[in-house]
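Undergrad: Show me how the following folds:
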Amino acid sequence: MARVPTSKDVARVAGVSQSTVSYVMSGKRPISEKTRRLVEDAIAQLTYQPHAGARALAGRRTNVVAAVVPFRTPLSAHGLMAFVEEIALAARARDHDLLIVTADEGPGALQRVAGRALCDAVVVMEVRTDDERAAVARSLGRPTLFIGFPQDAEGLHCIDFDFEGAARLLVAELAAAGNREVVVLGWAPELAELGINYVSRFRAAAEAAAAEHGVALRWCAVPSGHGAVEECVADVLGAPGAPPGLLASTGAQAALSALLRRELVPGRDVDLVALCTDAEAEALPVPLTAVSPQPRDVSRQAMEWLFALLEAPGSPGELRRVPAELTRRRSVRTAG
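TA: Model (predicted):
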C-alpha cells in the first residue's frame, strides 16, 4: 500500500521548513509569493490532502457540519430526508458542506467525527429516550444540537417538534366530533423498541388527552411492510359497532385508501385525522384534518440555532419546541 504523503514530505519537495508549509495552509503568517508557489506545487505533485484536524488546530474552521442520522430502515430513511435536505440547504447558504453519518454507531459516530476534527458542529437525529450520545456530546468541545429530547438533556441544546401538543390537538378533535373511542395507527413496533423518543412522547400525550376527554384510546402499532396499514384498518373496522375515530400518526395515505376501498368516506362515515405534512394532507382525495410535524421548519430553526452557537460557544443548554397547529379540512364530521 502506498504511503500517504505528509506535510513533512511537502516541505522536503518544496525545499522549505515544515512550519512554512503550515503557515501557507493556515494563512497565519505572510509568505512570499515564490515560497507559496513552491509549497502549492509540492502539494499538487504529491497529491497531499491536509487533514481537517490540522486545519482546525491551525485556527481555521473546516466549514463542515456533520449530521448523525442513523438510517435504521428504508421507511425511517424516507421520513428523515426532508429534515436532511433542509439541513443541507441551510448549511450551503452559509458556505458550509454537510457530512452525513448514516451508520447506527451510537456514541462512536460522535467520537469519530469530533475526534478527527472533521467538522465544526454536529446535528444529532433519531434521538432515543435513553441516548448514549448525550453524555458524549457534552465532551465534544464543539457545538452539538439534538433534534429530539433525550431523557438526560442536562446542558444540551435540543430542539424538536411538539409531538405532545400534536397528540393533544388530534385526540381533542376526534373527541369533539363525538367519537367515544380513538384508535391510533402508531409507528412500527421496532421504533418503540429502539426507544425513539418522539414515539413515547406522542403516545403518552395521546393517552392523557383521551383520559381528559373521557374517550377510550387504543394504540395499533403498524408493522413495517407493504399492506400493514390496510391490515390494521381491517382489524379496527372488523369490530362490532360504529367505527372509532382514527388517528394516523403514520401511513395517512394508506389509511385513507383502506377506508375508501370499503366505501367509508372520512368526514361522512368516519373521522380520520393525521400527523402528516400539509402537502400530503392536501394532496389526498379527501383532504385530511391534520397537524404537520413541520420537518423543514424544525430543520431551519435547528440550523439557525447551530450557527448561532458557532458564533457564541459556551451558551447554556436549552430545550426548544416548535409549536403544533391543527389545520381543519374535510375528514372529520361535525359533532352531532
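
Undergrad: drop to CA atoms for contacts and neighbour counts, all remaining ones
TA: Fine.

Undergrad: The stretch 1-150 of the chain: strands as residue ranges?
TA: 64-68, 97-101, 121-124, 144-147 (DSSP state E, counting those that start in this stretch).

Undergrad: With distance to residue 219 and mean neighbour count as extra columns, can I get those strands in a markdown table?
TA: Formatted as a markdown table, those follow (distance: least, C-alpha to C-alpha, whole Å; neighbours: other C-alpha atoms under 10 Å):
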| stretch | distance to residue 219 | mean neighbour count |
| --- | --- | --- |
| strand 64-68 | 30 | 24 |
| strand 97-101 | 33 | 17 |
| strand 121-124 | 28 | 24 |
| strand 144-147 | 25 | 24 |
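
Undergrad: Next, format the ones you listed as TSV and append distance to residue 181.
TA: Output for the strands of the stretch 1-150 of the chain, formatted as TSV (distance: least, C-alpha to C-alpha, whole Å):
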stretch	distance to residue 181
strand 64-68	39
strand 97-101	42
strand 121-124	37
strand 144-147	32
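
Undergrad: Nearest approach to residue 196 belongs to which of these?
TA: Shortest distance between residue 196 and these, using C-alpha to C-alpha, is found for strand 144-147: 11.5 Å.

Undergrad: which residues sit against the closest one?
TA: Residues outside strand 144-147 that contact it (C-alpha atoms under 8 Å, 6 or more residues apart in numbering): 121-127, 137, 156-160, 302, 306.

Undergrad: Tell me how far that strand lies from the chain's centre.
TA: 9 Å (C-alpha atoms, centre = their mean, to the nearest Å).

Undergrad: One more, so I can put them side by side:
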Amino acid sequence: MSSRPVTLADVARHAGVSASTVSYALSGKRPILDETRGRVERAVRELGYHPNTSARALAGKRSHMVALVVPLNTDVYVPTMTEIAISVTVTARQHGYNILLMTNDEGPEEVRRIAAGGLADGVILMDIRVGDERIPALRAQGIPTVLIGWPDDPAGLSCVDHDFPTMGALCADHLADLGHRDIAFVGYARAVYERHAGYAVRTLHGFRERAERRGLRFVHRPCEGTYESTAGTVARILADRPDTTGFVVQNEGAIGPLLDLLRASGRTVPEDASVIAICPESLAEQYTPRLTAVTGPKRELGQVAFEQIMARITAATEGAQPEDELRLLVPDLVIRESTAPAPGRGARP
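TA: All right, here's what the predicted structure looks like:
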C-alpha cells in the first residue's frame, strides 16, 4: 500500500467534488451547501487527511490573480476570443479571483516575468501553437498553467480545447453523405498556417484525413478573408476544379463573400453548391440561406479552463502533484439550409 500522504486532490476525488470546493469547505472562505460540506468532511475522516500547514501558509500569500494570455493577431475572430475571455473572467470572480490580461505578443520573456515575480498564482494560455515556445518557459518556472489549446506534448499540463480534428471530420462526412465528391476547403490566411496555429492546423488535418477515407477529391485554399482575397480564391477553385459542389469554410471573414460570389457565378446555394462553415451559431444564423455549421461551446471552454487552473493552484498550495486534465469539448453539427444533396445525386443512406 502506498505511504504517500493524503492530498486535497484525493479528498476531492473521494467526495466527488472539485479541489477548489474542498478548499472552500475546509477554509470557510465561501458558502458551501451543507450536503456538499458533509461529503467533504466524511472524505476527510475516511481518508485521514491532514492539511499541510506549510501549504496553508503559502496559500496565504496568494495574489488571487490569474494571468490570461489572449491573442491579438489580426487573423483571429475577435468575438470568439472575447467570449472565451469573458467566460474565464466571470468564472474567476465566482472563485474570488481577478484576471490579469496579457497579450501573446509579449512572448516567453513576459510570461517568465509574471511567473517569477509572483504577479499571478497561475497562467492560462490561449492560441496555442504547434511547438509553442511559451510552454517550456512556464514549465521551467513551475507555475500552475492551463492551456486553451492542444500542444505537441501536454505532459505536466492541463489542457482544454474544442475538438478541432472532429470538426473537420464532421464537415467531410456531412458533404460525403450528401453525395458531394469534389470539395473545397476555404481556410484562414496563409500566415495562420505558417505560425502553426493549432485550431487551423488540427481542423485541416481532421478534414483531410476523413476526406481521404471517404474518397473525396478536395483542395485546400488559404484565404485572407477580405472580399478581394475571397474572390481570387473562389475564382481559382472554380477554374481548377469546375466540378466542385461542396465548400467547407473555416474563416469567418470569407463566409459572406463566398456566398455572394457563388451567386454571382450562377450557382445557387444549396441547389448547385453546398456550404458548411466552422463558426459560431450566431454567425451561421445571420446569412441567407442560414448556414449548416459545426461549432463548439465557447463559454464552457472558459469555465473548464478556470476550474482546471484552480485545481492546479490548490494542489500547488498543498504541496501535491497536480493531476493533468486533458479535455476536448465535443462539437455540434447543426444542419440548416445551406447544404443539400449534390446536383444529380441523392444523399447517401
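
Undergrad: just to revisit the earlier point, determine which of the strands of the stretch 1-150 of structure 1 approaches residue 277 of structure 1 most closely.
TA: Here strand 144-147 is closest among the strands of the stretch 1-150 of structure 1 (C-alpha to C-alpha), at 17.7 Å.

Undergrad: what about the closest one, how far off from structure 2?
TA: Strand 144-147 of structure 1, aligned to structure 2 and superposed, deviates on average by 0.6 Å (mean C-alpha distance after the TM-score superposition for structure 1).

Undergrad: In the stretch 151-300 of structure 1, what residue spans correspond to strands?
TA: 157-161, 181-186, 216-221, 245-248, 272-275, 289-291.

Undergrad: tell me the most buried of those strands?
TA: Burial of the strands of the stretch 151-300 of structure 1 is given as mean neighbour count (mean count of other C-alpha atoms under 10 Å); strand 272-275 ranks first at a mean of 29.

Undergrad: Tell me the counterpart residues of it in structure 2, please.
TA: On structure 2, the counterpart of strand 272-275 of structure 1 by TM-score structural alignment is residues 275-278.

Undergrad: which residues are in contact with the matching stretch?
TA: So stretch 275-278 of structure 2 is in contact with 167, 171, 246-251, 255, 269, 284, 291-295, 338-339, going by C-alpha under 8 Å, 6+ apart.

Undergrad: Then stretch 233-252 of structure 1?
TA: 170-171, 174, 179-187, 229, 255, 258-259, 270-276.

Undergrad: same thing with stretch 278-291 of structure 1?
TA: 166, 169-170, 253, 256, 265-266, 272-277, 292, 324-332.

Undergrad: on that earlier part again, can I get the strands of the stretch 151-300 of structure 1 in JSON lines with distance to residue 317 of structure 1?
TA: Shown next, in JSON lines, are these (distance: least, C-alpha to C-alpha, whole Å):
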{"stretch": "strand 157-161", "distance to residue 317 of structure 1": "5"}
{"stretch": "strand 181-186", "distance to residue 317 of structure 1": "31"}
{"stretch": "strand 216-221", "distance to residue 317 of structure 1": "34"}
{"stretch": "strand 245-248", "distance to residue 317 of structure 1": "33"}
{"stretch": "strand 272-275", "distance to residue 317 of structure 1": "29"}
{"stretch": "strand 289-291", "distance to residue 317 of structure 1": "28"}
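
Undergrad: who wins for proximity to residue 19 of structure 1 among those strands?
TA: The minimum distance between residue 19 of structure 1 and these falls on strand 157-161, with 38.0 Å, by C-alpha to C-alpha.

Undergrad: Can you tell me how far the counterpart of residue 65 of structure 1 in structure 2 is from residue 222 of structure 2?
TA: Applying TM-score structural alignment, one finds that residue 65 of structure 1 aligns to residue 66 in structure 2. Taking C-alpha to C-alpha, to the nearest Å as the measure, residue 66 of structure 2 falls 35 Å from residue 222 of structure 2.

Undergrad: What of residue 156 of structure 2?
TA: 34 Å.

Undergrad: And stretch 106-126 of structure 1, end to end?
TA: End-to-end span of stretch 106-126 of structure 1 (C-alpha to C-alpha): 11 Å.

Undergrad: If you count neighbours, what's buried in it?
TA: Within stretch 106-126 of structure 1, the residues that count as buried by 16 or more other C-alpha atoms under 10 Å are 109-111, 113-114, 117-126.

Undergrad: which one of the residues you listed is nearest residue 18 of structure 1?
TA: Closest to residue 18 of structure 1, out of all of the buried residues of stretch 106-126 of structure 1 and judged by C-alpha to C-alpha, is residue 117, at 20.9 Å.

Undergrad: Please report the distance of the residue most central in space within structure 2 from residue 207 of structure 2.
TA: Nearest to the mean C-alpha position of structure 2, counting by C-alpha atoms, centre = their mean, stands residue 161 at 3.0 Å. Residue 161 of structure 2 sits at a distance of 17 Å from residue 207 of structure 2 (criterion: C-alpha to C-alpha).

Undergrad: now do residue 244 of structure 2
TA: On the measure of C-alpha to C-alpha, residue 244 of structure 2 and residue 207 of structure 2 end up 16 Å apart.

Undergrad: got it, and residue 194 of structure 2?
TA: 18 Å.

Undergrad: who's more crowded, those two?
TA: residue 207 (25 against 9; other C-alpha atoms under 10 Å).

Undergrad: Using neighbour counts, trim the contacts of stretch 278-291 of structure 1 to the buried set.
TA: Using 16+ other C-alpha under 10 Å, the buried ones in the contacts of stretch 278-291 of structure 1 are 166, 169-170, 253, 256, 265-266, 272-276, 292, 324-326, 330-332.

Undergrad: State the helix or strand in which residue 304 of structure 2 lies.
TA: Using DSSP states H and E, the element containing residue 304 of structure 2 is helix 298-317.

Undergrad: For that helix, buried residues please.
TA: Applying 16+ other C-alpha under 10 Å to helix 298-317 of structure 2 flags 298-317 as buried.

Undergrad: helices or strands up against it?
TA: Using 3 or more C-alpha pairs under 8 Å, 6 or more residues apart in numbering; DSSP states H and E, the elements in contact with helix 298-317 of structure 2 are helix 8-15, helix 19-27, helix 53-59, helix 78-94, strand 122-126, strand 145-148, strand 158-162.

Undergrad: Work out the gap between it and the centre of the chain.
TA: For helix 298-317 of structure 2 - counting by C-alpha atoms, centre = their mean - the centre lies 14 Å from the chain centre.
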